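Engineer: Here is the input, now give the coordinates:
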Amino acid sequence: MNRPAHIVRQAEDDDDPIGAQPNDRFFNRELSWLAFNRRVIEEACNPAHPLLERLRFLSISGSNLDEFFMVRVAGLKGQQTQDVDRRSADGLTAGQQLTAIIREADALMESQQAVWGDLRVLLDEAGLFVLRRDAVEGEADDWLETHFREQIFPILTPQALDPAHPFPFIPNRGLSVIFDLVRRSDNEPVRELVMLPHTMTRFVRLPGEPARYVAIETLLKRFAPVLFPGYEVLAAASFRVLRDSDMEIEEEAEDLVRYFANAIKRRRRGRVIRLELETGIPDVLAAVLKDELGGAEAIITESGNLLGIVDLDGLVEEDRPDLKFPPFTPRFPERIREFGGDCFAAIKAKDIVVHHPYETFEVVLAFLKQAANDPDVVAIKQTLYRAGKQPAVINALITAAEAGKSVTAVVELKARFDEEQNMVWASALERAGVQVVYGFIDWKTHAKVSLVVRREGQAFRTYCHFGTGNYHPVTAKIYTDLSFFTADAAVGRDAAQMFNYITGYVEPTDMARVSLSPRDLRKNLMTLIEVEIVNARAGRPAGSGRR
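Structural biologist: You can find the predicted model right below:
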């Protein structure tokens, strides 16, 4: 496999060239991720997809790229700043990786803007308009001015940029507009900055049909005289900031919850990693922003006329079913219906595999709700990695705890960008009497497991759910995942040992069916592969997993 040409050139040009050839078996992790996001953008270009679904893919590519800079690029920037002598698997230093990443990321952002331009034309043809400043006129202009004065003006807080008013803090993903003005009374030059709060809708929809939208920054520039009476507007430009959002866990952290609460606050004020400027920004305004926000670490780019491609998801909500994929109604597993909706009876009769999203995630919720309300259930143990903001799973666990059942929840605080929501759920669960555990400091608890212990006659039976996806009711309708339900006693014992390992560091012994990473999963997989090699060489069927 040949190394990409741009990496070879960078290795030759770098002040610290690569001494030994890296292992050509490896792709660069970060460039591989950018290649993945390129494929997401390609979905936005696919004419076989409905128009608003293509717009959704473009928005997703924007969200992905934001998070990539906030975490991966931020980490490399930190290594570079601290002179960390660490190379990637393919042999590149942090500086070499950053050079290649910035080149490819800039190309991706150019592609995003080009795709947005193409989709905008198609949206116009479909009767869904995103108006430019020069297209707002007549009755629309009157309505928008009234809307601006009544609904937007009270929220905005212009801030002068002068010695008496230090440059304000711009929050992560913050979109702002900077103005170059002249006060008419004395011809005094003035610069003003207006931050657009996250709570404001990015696109304002005009009443009536056809659907017409105006971006909030377009309105701000259009009605600047309302915001700055007595001033002449010489220039105005949008800019956007991405900050370091990576969080490293310190081994000596005594209280993981308190550590994360403080870390989340610090993350909001992390160093600027990327400063995105509107294309064509006047040099005088660009100089101010670069001086105040650029610093030695920031990556500065002119990123087109629509900053924050992620916000296009607001347009996808337009009620145009003709421009979206046909709605899909997932099926509920027939076998549970055959048992009158009794999940336990159906699982006890035979293991069940459910294929999401083609089969509904509601079956998982039904399993947990039945466990919460069944008087014979004595204990529930549950992992939570990303549960989202919808409280269905959380409510089931709270109901169970309030009914007197023993409920344990393993809440992973290190789920990227869900840390704060997970802390909210953990607090709600603890108030209801759930035993909340936060897992390991060094590892993320990525397992998706529910364990239910039920009294049946004179004995107890364990029911388990294992999933490849999160216990997240929204993403479960989108992502392709598998759910496995079983009442197998050996699997139940393994699951119980897994929970004991997480909650009490009790090392599992004699695991029969379940392998845990990083403890023994790799070893067991390699053993099984070797078995199949032996089977194949002996002329036996390979793939059975039998020794």
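
Engineer: make it CA atoms for all contacts and neighbour counts henceforth
Structural biologist: Noted.

Engineer: so who does the nearest residue to A371 once chain neighbours are set aside touch?
Structural biologist: Among residues not flanking A371 along the chain, V377 sits closest, at 6.0 Å (C-alpha to C-alpha, 6 or more residues apart in numbering). By C-alpha atoms under 8 Å, 6 or more residues apart in numbering, the contact list for V377 reads A371, K405, V452, V453, R454, R455.

Engineer: let's see this one next to it:
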Amino acid sequence: MTKKADKKNASNQTETLEVLNLRDPQYYFNRELSWLEFNYRVLAESLDPRTPLLERLKFSAIFSSNLDEFFMVRIAGLKEQVEAGVSKLTPDGRTPEQQLLDIRNRLYSMVQQQHQHFQQDLRPQMAEAGIHLLDYIDLNQEQRTYLQQYFEEQVFPVLTPLAVDPGHPFPFISNLSLNLAVVVKDPETNKESFARVKVPKVLPRFVPLPENLYQNNSQWMGVPLEQVIAHNLEALFPGMNIQEYHPFRVTRDGDIYLQEQEADDLLAAIEQGLRKRRLGGDVVRLELQSTMPEAIRSTLMKELGLAEKDVYEVEGLLSLVDLMDFLKLPLPELKDPPWYPATPPRLLSSGELENAPTQQDVTQGKDIFGEIRDRGDVLVHHPYNPFTTTVQRFITQAAADPNVLAIKMTLYRTSGDSPIVQALISAAENGKQVAVLVELKARFDEENNINWARQLEKSGVHVVYGLVGLKTHTKVAMVVRQENKQIRRYVHIGTGNYNPKTATLYTDLGLLSCREDLGADLTDLFNYLTGYSRQRSYRKLLVAPVNMRDRFQEAIEREIEHCRQGGVGRIVAKMNALVDAKIISRLYEASQAGVQIDLIVRGICCLRPGLEGISDNIKVISIVGRLLEHSRIFYFHNGGNEEVYIGSADWMPRNLNRRVECVTPVEDPNIKKQLQEILGIMLSDNRQAWELQPDGSYIQRRPESDEEERSSQRILMEMAGQE
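Structural biologist: Coordinates of the predicted model:
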């Protein structure tokens, strides 16, 4: 071969290597932009005329609430990176500054669409349904008189107008606050001045009129609180002429940054961080109406330290997160039809079977430990199965059972009136050994968890706060029980928090078992969490950051090998987010080898499916509906010796590297089939499922002309009732 041919061949090999570089940025979607597409799918439920009216308002509110947190955490973090001069590229090849620009370009049109849709579509539909959200100028005199009295009695005492002049510096604008920028003129000097009035959160955002003032067969009638304040500003500035007023809203950096290694007391450090959050960090977003004059807009931007790219102009009302209030209206015909979760028959006593569903709230009943011991593992699927008669009963019975010696569990998020925590306190008072890991770094739940931690400690519960540098996200509980002369360990390993409220809204899975190997693994895991342990191996569990990444990568590589040997390779994985570049590159390798891969990813997906020669054997769907998909299921065909796992971890760097997570294999054949059936139902969804395209867009599935509509969530509701 000639030197020329050698050089040409080497060049071809180089080109081939470049094509096969599976870490090339062109094969990855941006994490933040992918999250925006998820939030747009939430907004699409509000845009969809098939969704009941009040539920459409709810989804618009969720879209806004999601954005608030996105700005408080993600945008704030990117801005900090820009200020610090960080130039490290993301796996998709973007700098922090480029990400901020691209986010703005994509998000601005979404926000415009949301507000226009509310003003032009939803608000008129509300009026047609008898829900009249009026503007103050449309009120008659009798209604105005009532609201003036309401203002004087309920609103005026709460308000604090703040002037801006040489003697009064620009006031601090609190995070997520709705405000009025007011311009007043002194009639004696003709001098104009600026003032700020905060719309108080302690009062209802939408002020209802009394029924005797309703018109046109109304179901509800009222006005926004800021308009009530705006039309009574004379009371706040007596003797001054009100020139104009304009609402605006501010979002601040809401993350808590901790130097854990330097914190002698994590509890005290978190409390200090919470105080800073209440005040708020730097402003990261200004929302205002498009009618605001340039002079006031410029003043706000200057005083808040913002650029044009930080300002979001909208049509109509600000803070649509408050639309959630309308879901409280007693109008069932405008909401999703009610349905009732069903307790798995194995966990119902005979009395409950006779009286279901009226008895499904009780926390006593059938001996849950005897059922698990005598008949094997139990799978619970929330909210299709009630939290109260499954997981809550598991803990409550353990607290009262004289044969139970100890209870250990992790608490990441729980409700403000948690029956789980009350059961743990009761267990400690009953003389049992109770150890609880309370994760103080659960974002936006820190204060709640601090309160519970203190109550638990006062009751004699052993409380620990986790490991330095790691967030404990796993959802596990273990009950140690004396049975004759034997000690038996019962476990719950789940995908969701021990929170009875979110358990009615989030789809989650849990395994109840007394398998000895799982009990031994959880014993080792709790020792790792509460004491000094460098446990590096587990019998069955996949534990992050110890062995989970390696075990998942080995399972993917095993499917690749089956294909290379002429067999079948198959992976189905359901999770909240897929971000980890190492896992994604392994999935690309699997696709190239012929492994058929279906991914059900609710939110962020950085994997680019359908690329010829790279990911053409990978399909990705996202399901967004009435319930928030939160469960994680991982299926590997394994040459016919199928493996199925459930647990708390997504395929994200934070879950695999920086959190304590737990995923368990499911070995009961019937439960394996149940989980595979759940995956199959979701993959066939043509109502709530969206398919990810190679360009990053999502297309919502619609039934073909000869197809029935298949909503996976509705099907699972129906199946739960038929058990």
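
Engineer: where does the TM-score land?
Structural biologist: Here the TM-score for the pair of chains, by TM-score structural alignment, normalised by the length of structure 1, is 0.92; 526 aligned residues with a C-alpha RMSD of 1.9 Å.

Engineer: sorry, back to before: which of the contacts of V377 of structure 1 fall in helices?
Structural biologist: Taking DSSP state H, the ones among the contacts of V377 of structure 1 that sit in helices are A371.

Engineer: ok, and the contacts of V377 of structure 1 in structure 2?
Structural biologist: Among the contacts of V377 of structure 1, the contacts conserved in structure 2 (both residues aligned by TM-score structural alignment, their matches' C-alpha atoms under 8 Å) are A371, K405, V452, V453, R454, R455.

Engineer: And what about the counterpart of S87 of structure 2 in structure 1, helix, strand or coil?
Structural biologist: In structure 1, S87 of structure 2 lines up with D85, judged by TM-score structural alignment. Following DSSP: H, G, I helix; E, B strand; the rest coil, D85 of structure 1 is assigned to coil.

Engineer: D85 of structure 1 and G95 touch, don't they?
Structural biologist: No. Using C-alpha atoms under 8 Å, D85 of structure 1 is not in contact with G95; the gap is 10.3 Å.

Engineer: all strands for the stretch 351-500 of structure 2, in order.
Structural biologist: Secondary structure of the stretch 351-500 of structure 2 (DSSP state E, counting those that start in this stretch): strands at 378-382, 404-411, 433-438, 462-464, 471-472, 475-483, 486-494.

Engineer: Turn these into TSV, including distance to N12 of structure 2.
Structural biologist: TSV is the format used below for these (distance: least, C-alpha to C-alpha, whole Å):
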stretch	distance to N12 of structure 2
strand 378-382	53
strand 404-411	55
strand 433-438	56
strand 462-464	58
strand 471-472	47
strand 475-483	51
strand 486-494	50
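
Engineer: nearest to R549 of structure 2, of the ones you listed?
Structural biologist: strand 471-472 (16.3 Å; C-alpha to C-alpha).

Engineer: Checking T160 of structure 2 next. Helix, strand or coil?
Structural biologist: Under three-state DSSP, the three-state class of T160 of structure 2 is coil.

Engineer: Alignment lookup: it to structure 1.
Structural biologist: Using TM-score structural alignment, T160 of structure 2 lines up with T157 in structure 1.

Engineer: how far away is the closest residue to that match other than its chain neighbours from I152 of structure 1?
Structural biologist: Leaving aside its chain neighbours, T157 of structure 1 sits nearest to V194 (6.2 Å; criterion: C-alpha to C-alpha, 6+ apart). Per C-alpha to C-alpha, to the nearest Å, V194 of structure 1 is found 12 Å from I152 of structure 1.

Engineer: Next: A459 of structure 1.
Structural biologist: Computed as C-alpha to C-alpha, the A459 of structure 1 to I152 of structure 1 distance reads 64 Å.

Engineer: Let's verify the residue nearest to T157 of structure 1: helix, strand, or coil?
Structural biologist: Here V194 of structure 1 is strand, with the state taken from three-state DSSP.

Engineer: Good, wrapping up.
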